[in-house]
Every structure is written in structure tokens, then in C-alpha cells.
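Engineer: Sharing a sequence plus its predicted fold:
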Amino acid sequence: GLDYAKELDGNLIIVVNDNDMSIAENHGGLYTNLKLLRDTKGTAECNLFRAMGLDYYYVHEGNDVAALIDTFQKVKDSKKPVVVHIRTLKGKGYAPAEEHKEQWHYSGPFDIETGRSLFEGDEEDYSSVSCDYLLDKMKKDPKVVAITAGTPTVIGFTEDKRREAGKQFVDVGIAEETAVALASGIAAGGGKPVFGVYSSFVQRTFDQISQDLCINNNAATIVTFAGSVYGMNDVTHLGFQDIPMLSNIPNLVYLAPTTKEEYIAMLDWSIEQNEHPVAIKLPGGAMVSGRPVTKNFGDLNKYEVTQKGSKVALLGLGTFYSLANAVADEMKSELGIDATVINPYYITGLDEELLESLKADHSVVVTIEDGILDGGFGEKIARFYGDSDMKVLNYGLKKEFLDRYDVEEVLKDNRLDAEMIAEDVKGLL
């Protein structure tokens, strides 16, 4: 895709980094044209960029620094927009990465001699759980289709799993907009699509979710991964904005599980129902498991009181349900208060009956969410209590761009800490 665009002294230079690794290359459009240009070393008559009136330069040896410098010397003083198409080899210079491009698209710290991760483990995660569930579902129901946008392993579909799924797995390439439009169309035709996507990339397809999916009220499922302070931490891949983005689109039901079991139950309900478009925000951090689920998620906007108390009510959404429990423990030990703890589940709707009932024996309501506060879940709760005497504290993340951050520092900076929250609540009692 178009990897980089920068305006220098009024001149637009567009850099296309073409590393020939997309498994979806032959699905048409830009991918097919890039392959044609690459195969002809930039000489093909069919050239999307020249057709748009742009100057075009092709660099066949894109890992050759001297060749890159020579090309950029030629274009740096251009008076019109220029495309520089660079063919690179993914993992150039490191044999394991050259041989297994998809596996090495991203890597954490590893042993350079063996290529093995320094943090390798066999524990389950939400990607593997999603894949196992969906493959089993596909075998039982040919209407179930898994969709990704250039990141098949986000829902665990490695090459062998894709072969197993066959035509019930579709990767549209780096085109989240197409993925949502496809999911909406499949749902409209009676299919059961599940689109797995990183939270950071949801922003690319806001328009399709709103207009293609939700206006038509088609029952597709979107699963958002890494929408968390514990997710990816570079500034272009932050997963902090999905709650404000998605929770304010009409017709969409946005759910926040706290455990593996809740996630599977939500996913199963979403796939089998045909009344709502549904999104599921997976929690960050280590996967929690072992708590049974008895809730019917079709009974919309009904929160669950998991600990009944008085004076203070703690609503811990998704990732931070565990923090709400930790705050309750802190308040019990330090203040002698038995707080109410609530698992809200629903990001997009209010349990007005429950919230109203809290007025009888509570004076403070605390919301804790894993995302930017502005336009988020907590503000909806605060607005509900706006004309009452209830005091509301909202905890989440400030609206800011962070880059390569330390999670613990960010949590402390936003007072996402049991002792700090208990201290704030004490000041209101």
C-alpha cells in the first residue's frame, strides 16, 4: 500500500514500500498493479500512478541504500507530486525472516542465532481461542466466514489454519473498509461473517461501519484486538480510540468481555442472532479464564452486579473489571466500606434501571475503562446522573498521543491504580 507521503517545500513525495509479502495480493486493485510493475521493473504501460498524472520512479533493489539515495536525489527538487515505488525483500539479511515473511512481519525480542522468541510460551491467547472456536463453528455451519484485512493471525489463522478453513476464510488485504463492506454484504445475504481487526485499524473503516453496516442493521460481527493500554504502544498503532469511535454509532451493540468464557459466549450469541451488528472489544493484558457465564447477551444493556454493597458503586469495563475488584478490596481494608462491583458488559447502552436503583443507597459511582475518556463509556454514566446528587468519577486515559510508553507509568499518570482510586473516593465521602 501507500506507506509514506510527505510534503517537502510544497512538493508531495509518495513512497510505496512494496515488499511482496501480502497473501491477498491477487485480490485485485492496487496489489495487482504493484505486482505488474514489480514484474516489469516499473516499465508496464498499465501504471496506476502515471494514470493519475504523477511522476513515477521504480527502485528494483530497494534494500540497496546507494540506489535509494540516487533516486531521492533525483526527486527531492521536483515541482510536482512524485511516486517512488521501492521493491524490498522482507527480512533482508536475516535468513529466518527472509524465509518466513509472514511469521516475521512483527517480532518481539529473539535469539539471533536460532530465531526463537525470548518470551515463547504455549499459553492460550485470544487469537488462538478465536481461531479454534471459528474453525469448529465453520465445520458445523458453512455460513460462518472469518474475514481479516491483511492480518490473518490477529484471529489466529496461520497458513495451515487458512487451508483448513478454505473458502470460509477471506483476507481482503490491507483494506479494512472492504472487509466491513464485505461483512455487511455477507450478513445481508444470510451469512455469518466475523471480522477480526486490531483496534488501531478500526479508524480506517469508521465510514463503512456506520453507513454500510449499521444503517442497514446487518448482523455482522467485528472483534477488536489490542484496544488497550496493554496493546501495541507505538504512536501509529495505539488502540485507545475504539470506545469513542464505535460506541456512538446507532444500531451497533459494542460488548466488553472480561474473560475467555464471556468472549466465547458473546461471540456465539452474536454469530447466531440476526438483529444487530455487534462488535466485541477484547480485554488487554493476560487472558482471564475460569468464571462461568450464565448471562443471555440478547437481553441488551443489562449489567451484572457481581458484589452487592452500598455507598460506592464500581463499574469496571472489560480490561479494568479486575481493577474495580481491587479497588473494592482496598476500600474494604482501608475504609471498612463494602462497595458494589458491577460488570457492565455493554459499552453502547445504559442499564437505566440498575443505575437508577443505585441512588437509594449509594453516593458515589466510579467508572473505569480501557480507552480515552472523552466520548467514552464513563461520560455516558456521568450524563445519566447529571441532574441528581450522585457524584461520579471517571477513570481511563487522557486524550493524547503516546509513543513507546511504559504501561505502568501511563496507569499511574491516569490514576488507574487501586490505592489512588480509593483515595479519590474517600475524598468524596
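Structural biologist: Everything's here; your move.
Engineer: When you work out contacts or count neighbours from here on, use the C-alpha atoms and nothing else.
Structural biologist: Will do.
Engineer: The stretch 1-150 of the chain: strands as residue ranges?
Structural biologist: 4-8, 11-18, 55-59, 82-87, 144-148 (DSSP state E, counting those that start in this stretch).
Engineer: mind giving me a markdown table with those strands and columns for mean neighbour count and distance to E113?
Structural biologist: Converted to a markdown table, these look like this (neighbours: other CA atoms under 10 Å; distance: least, CA to CA, whole Å):
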| stretch | mean neighbour count | distance to E113 |
| --- | --- | --- |
| strand 4-8 | 11 | 33 |
| strand 11-18 | 19 | 28 |
| strand 55-59 | 18 | 31 |
| strand 82-87 | 22 | 27 |
| strand 144-148 | 25 | 32 |
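Engineer: Comparison target, given below:
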Amino acid sequence: MADLPATPLLDTVKTPDDLRTLAPEQLRQLADELRDETISAVGTTGGHLGSGLGVVELTVAIHYVFNTPHDRLVWDVGHQCYPHKILTGRRERIRTLRQGGGLSGFTKRSESEYDPFGAAHSSTSISAALGFAVANKLAGTPGKGIAVIGDGAMSAGMAYEAMNNAEQAGNRLVVILNDNDMSIAPPVGGLSAYLSRIVSSREFLGVRETLKRFAKKLPRPFQNAARKTDEFARGMTMGGTLFEELGFYYVGPIDGHNLDHLIPVLENVRDAEEGPILVHVVTKKGKGYAPAEAAADKYHGVQKFDVITGAQAKAPPGPPAYQNVFGAALAREAAHDPTICAITAAMPSGTGLDAFATNYPDRFFDVGIAEQHAVTFAAGLAAQGMRPFCAIYSTFLQRAYDQVVHDVAIQNLPVRFAIDRAGLVGADGATHAGSFDVTYLATLPNMVVMAAADEAELVHMVHTCVQHDGGPIAVRYPRGNGTGVALPETPELLEIGKGRMVREGKKVAILSLGTRLGEALKAADQLEAKGLSTSVADLRFAKPLDEALIRRLLTTHEVAVTIEEGAIGGLGAHVLTLASDEGLTDAGLKIRTMRLPDIFQDQDSPQVQYAEAGLDADHIVETVLTALRHNSAGVTAGARA
């Protein structure tokens, strides 16, 4: 481990109560030390870096001015929160970030009273902070709701839905817009900071409130004219007209790294009687760390890295990542098919679509953090004869489920869903696990659901998606690298609803969906060593099922085990339903379903997570042996018998 940075002032701050005892002139030193500690910690553990560095001064200022945790602070997106964790009693554990048994990489209610609301998906903060603010208002108790929203989260419609409803909170709600990509802000500087301080001051707001009360006594046309004059005058000098129309009092933009500007403005906002208020601060991702400032995308999320050089630890050479296999396969298909389009929700590199975007910019669409729009946009493209691929992480596709049902499945439109990060995802933990997509998609009429067992299968499935014009189709694949199999030069068109036999046996049948196939084959080797002849099938499709193959396996083997990287209600449930509907259980067939447990699993390495879930070779063998020892007939479901 590299030498720890010298942090004499930060060493005296255990909680925000300690922070508030400092003199204002000490805050600059504290922020510098907090930034050094954040860089050192993330260099040790890996994680999100650039966004946290951008809010160091803002974090210090908020906790200095507001009475947290009684004022409820919600970070959005939650990966901005590392400096916040250091200042709120968790510094001693900060080098356990994103590790098994360690701190979450996001805010988490069970972790600290300073995390009043868990956030790892974007654009939830204003709704949650509004809830806190209104609850305190109704109860007559002190305390504000403070939402810090940034890193693209304002591109999602949910943020505006909340803002449209925010007037009910009055001055209990403060929204801090962390504009860290200059997408909204005009130039900022001393004049802007001065104006922000003036218009947020008690004196200005007092005069403004007096004039508003006076205007209410005038005829309605004069009331409207007075309101528009006020908004126009401040809009000309400061901007923020959109937020004013949504019912917010707008202050900004101000330099989010200048504590001399931040502190007085936040103090005015804290004491204001008018509200809700939106404070627009401009920050720079990676601020204070040259490598991160120079490459914001590269240092958004990092592996362990050398703090001095910025060099990130490189994984040993190995098979390509599934996301890159998908991206390359889709780009090859697009070279021959001008109707193929690619859509992503703010994750072009994460979904492997970089090459597609470069080669086919007119057919690539990054819609921002707006999954609902992405799905319905894809539906419109499909309805007009295009072949859209909607590439979204499994956990984020959950946010667009109504659109999948209503705009795609009911209309039987051929939208292609590329579902990345399916299954458990390691360090990002429960909020990002792709646990539910098979369950929530395979229940839908018209939907085809595939799961790739390896990277070669993914290439075949991308080609199959392209050729399937009969309705919606989805392919799921995990985070991380493939298995190392050779990629096909010419992709194969898979028959819809047909699996493949990988190994033939007589006594035990393992029915696998997705990348647990490797563990199924290891289990088969162990069972064969015990004298138990074992079949292994890669079903490929969760919907439609290969009923003929499943029927044969269930009627010719003593024990059948299904295994999948998803929650209850997926493949296992569909196989059990088929067996029940056809009376296959009446003959005493033993079926066991192996799937993710009915819990939200915390972060750890994927290998540890799958072992804890009982989805590795040893647990498959244990499940089979236990089933064989039981003589009772019927169907039993469970990760372990």
C-alpha cells in the first residue's frame, strides 16, 4: 500500500459536528486533505473517482452549513458520496469500499444515519428529498430535504416529475444541481457569485416577498405582469428560467470549488423563508487530480491505481469482455444491414457500443439517463421498419418495464434488447445486480428471451436477433470476460426456442441457462466420477422453452436440475410449470431448481457471490446427491434440496 497522505486537520474530523467547529478559513485545508484521502482510498480499492473529486468542496460546504443528519442529505447519483462517507464517521473503513464485508460504493441506509436514502440508480434524489421535506413539514419538526443531483442525472424525466411537484415542500426543499460537464452553465466567476449571494440573501428575499404580497392585491393581469417581470429580470442576469417555471427559486451558477462563494450562498439558502430553492453549482469531474481531470471518462470508474502516476492496474491478458464481443458483433452486422440502429442510455462504452458509434454515427443514439424513453424510442424505430438494438444493463432496464410491456410487447414490435450485466456483478452489489430480467421478461406474451452460455453463443444470438422480425427478442449476458472459446467467423442463425445437448447421460440431467454452463459441466465431471451418468443441456432460451428437449430429459432421467443466474420465477419456474401441466411429476420425477436466493446480495467478488448463492459446481453436486437420497415423489424446488 502506498504511503498514506498527511491529513492533520482531517484527522480531527470524525463527524460533521467536528467539522462545524472549524473556522471558515480552515475549510480550504480540510478540502485539500479530503481530496488527498479520497484519491488514496480509491487508489487502494478501485471504484468511482472523478465524480467524488468534483464534489469535495461541495461536500465540505453542505455539512458545514446544514445540520446533517437532521437535515436529510440525498446524493444522486450515489457514487459521488465517497468524500461524504469520509466525513461521516466511516473514514476508518474507507479502504474497504466495494469489497466483501466492506463499505458500499453507494449511499446505504443500513450503513449510517448520514445516509437517509440509498441511491445507486440515478435521478431519484429530488423525489426522495421532497418526501423528507414534506414529512417534516407535516409533522412540524425541523429539518430540510437536500438533494445533490448531477453526473447526468438531470437528463431523466423522474427528476422533472419531482420538481413539478416540489412547491408543496416550501423552503424545506433544497436542490443542488451539480453541473459537472458544463452542459447547462454559462461562464461563472466573481460577478455570478456576487449576484447569487445577493439574490439568495435574506434582505433580497424579504423585499421580494413584500412585493409579491403587494402584487397579490392588484388585479390579476398586474399580478402576472409583476411575476414575469421578476423572473425576466433575474433570468436575464442569471438564467434558470426552466427551474423558475417548475416552481423553484433559482440561484446560480456558482463555482462549486470556491468555498468563499459556496458557504455564504448555502447559508442564505439555509435561512431562506422562500422555497423550494435550486442552487446551480459548476464543478469539474476529477478536480485536483491531474490524470482524472485530463480523462474524465477513463477515471469515472477505476481499477486500483498508482496515486503518483495515475496508472491503473491492468487485468492479465485474457478473453474479451462480453460487452466488447456484443459491440463488435453488432458492428459487423450493421455493415451489411442499414436498418440496424443502436440505442444506449448514457452507457456507450459500458455496453461496448463505442465502435458502432464511431462507424455508424447516424444510427447510434445515446439518449442520456432515460431508459423509459430509450425503449419507446426503439419501439417507434421498429414500427417504422428499422431494426433497433436497445443495449441497457439489466438493472437499468427495470426502470423501463412499463414501456417494455406496453409499447413493445403488446404491440409485438421487433425491438432487440441487449441486456448487459445479467446475473451478479461483484463490487457494485445489490443495486446493480441483473437478477430479475428473465423473470420479468419471460412472463410477457410475444417475448423471446435468450441467454448466452459463452462469447461464441453471444455472437450467434446477436445474429439471431437481427434476423428475428416477428416480435421483441432479448439476449442476456454477464459482466466480465468470456470463457476463452473461439469466436465464430460466420455467425449461426439459431432456431427460436431450441436448445442444445452438450453432454449425454442417463441418470442425472442438468438443464442450464446462461453462463453457469461451465459450472454445470464441472459438476457433471464430479458426478460421473461418482458413477452417476449425467446429461448437460444448454437450453439457450428461457422463452419459448425447448419443450421437446425438456420433456425428453425429464422422462428419461431420475433427477433433473435447472440452474440459472436469476431470481425465482425464471427458467426453473417455467420448467416446473411445463412438468406440472403435462403430468410429468406424477411418476415420481425429482426436479430441483437452482437460482439466486431470495435476498439482495451485498458486494463481493462474483466468484464468492455465486458460491454464497449456491450456484457453483459443488452445490450442483450436493443438490443432485441430496435429491437421490430422498425417496419421496413429486416436485421440490429450492437452491438446495
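Structural biologist: Done, it's in. Keep in mind the model is a prediction, meaning the values are calculated, not measured.
Engineer: coming back round to it: got the strands of the stretch 1-150 of the first structure as JSON lines, with distance to Q103 of the first structure columns?
Structural biologist: Formatted as JSON lines, those follow (distance: least, CA to CA, whole Å):
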{"stretch": "strand 4-8", "distance to Q103 of the first structure": "23"}
{"stretch": "strand 11-18", "distance to Q103 of the first structure": "17"}
{"stretch": "strand 55-59", "distance to Q103 of the first structure": "26"}
{"stretch": "strand 82-87", "distance to Q103 of the first structure": "20"}
{"stretch": "strand 144-148", "distance to Q103 of the first structure": "16"}
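Engineer: So for G166 of the first structure, which of these sits nearest?
Structural biologist: strand 144-148 (9.9 Å; CA to CA).
Engineer: got a list of contacts for the closest one?
Structural biologist: By CA atoms under 8 Å, 6 or more residues apart in numbering, the surrounding residues in contact with strand 144-148 of the first structure are 134, 137-138, 154, 168-173, 176, 179, 183, 191-197, 271.
Engineer: nearest to K311 of the first structure, of the strands of the stretch 1-150 of the first structure?
Structural biologist: With CA to CA as the measure, strand 144-148 is the member of these nearest K311 of the first structure (45.5 Å).
Engineer: post-alignment, that closest one versus the second structure, mean distance?
Structural biologist: Following the fit onto the second structure, the mean deviation recorded for strand 144-148 of the first structure is 1.3 Å by mean CA distance after the TM-score superposition for the first structure.
Engineer: Could you tell me where that strand falls in the second structure?
Structural biologist: Counting by TM-score structural alignment, strand 144-148 of the first structure pairs with residues 340-344 of the second structure.
Engineer: Could I get the contacting residues of P186 of the second structure?
Structural biologist: Contacts for P186 of the second structure (CA under 8 Å, 6+ apart) come out as P253.
Engineer: change it to 10 Å
Structural biologist: Neighbouring residues of P186 of the second structure by CA atoms under 10 Å, 6 or more residues apart in numbering: S192, M238, G239, G252, P253, I254, V282.
Engineer: what's near enough to touch D581 of the second structure?
Structural biologist: The contact partners of D581 of the second structure, by CA under 10 Å, 6+ apart, come to V575.
Engineer: do the same with A5 of the first structure
Structural biologist: Contacts of A5 of the first structure by CA under 10 Å, 6+ apart are L12, I13, I14, V15, V16, V82, V83.
Engineer: what's the farthest-apart pair in these?
Structural biologist: Longest span within these, CA to CA: L12 and V16, 13.0 Å.
Engineer: what do the two both touch?
Structural biologist: A5, V83.
Engineer: Can you give me the neighbour number for Q103 of the first structure?
Structural biologist: Look at Q103 of the first structure: counted by other CA atoms under 10 Å, it has 14 neighbours.
Engineer: Now which residue in the first structure aligns to L578 of the second structure?
Structural biologist: In the first structure, L578 of the second structure lands on F384 (TM-score structural alignment).
Engineer: Wait, that match touches L354, no?
Structural biologist: No. The criterion here is CA atoms under 10 Å, and F384 of the first structure misses it with L354 at 11.6 Å.
Engineer: how close does the spatially closest residue to G42 of the first structure that is not a sequence neighbour sit to L350 of the first structure?
Structural biologist: The shortest distance from G42 of the first structure to any non-neighbouring residue, by CA to CA, 6 or more residues apart in numbering, is to Y58 (5.4 Å). Note on Y58 of the first structure: its distance to L350 of the first structure, by CA to CA, to the nearest Å, is 55 Å.
Engineer: Around D424 of the first structure, how many other residues sit close by?
Structural biologist: For D424 of the first structure, the count of nearby residues is 12 (other CA under 10 Å).
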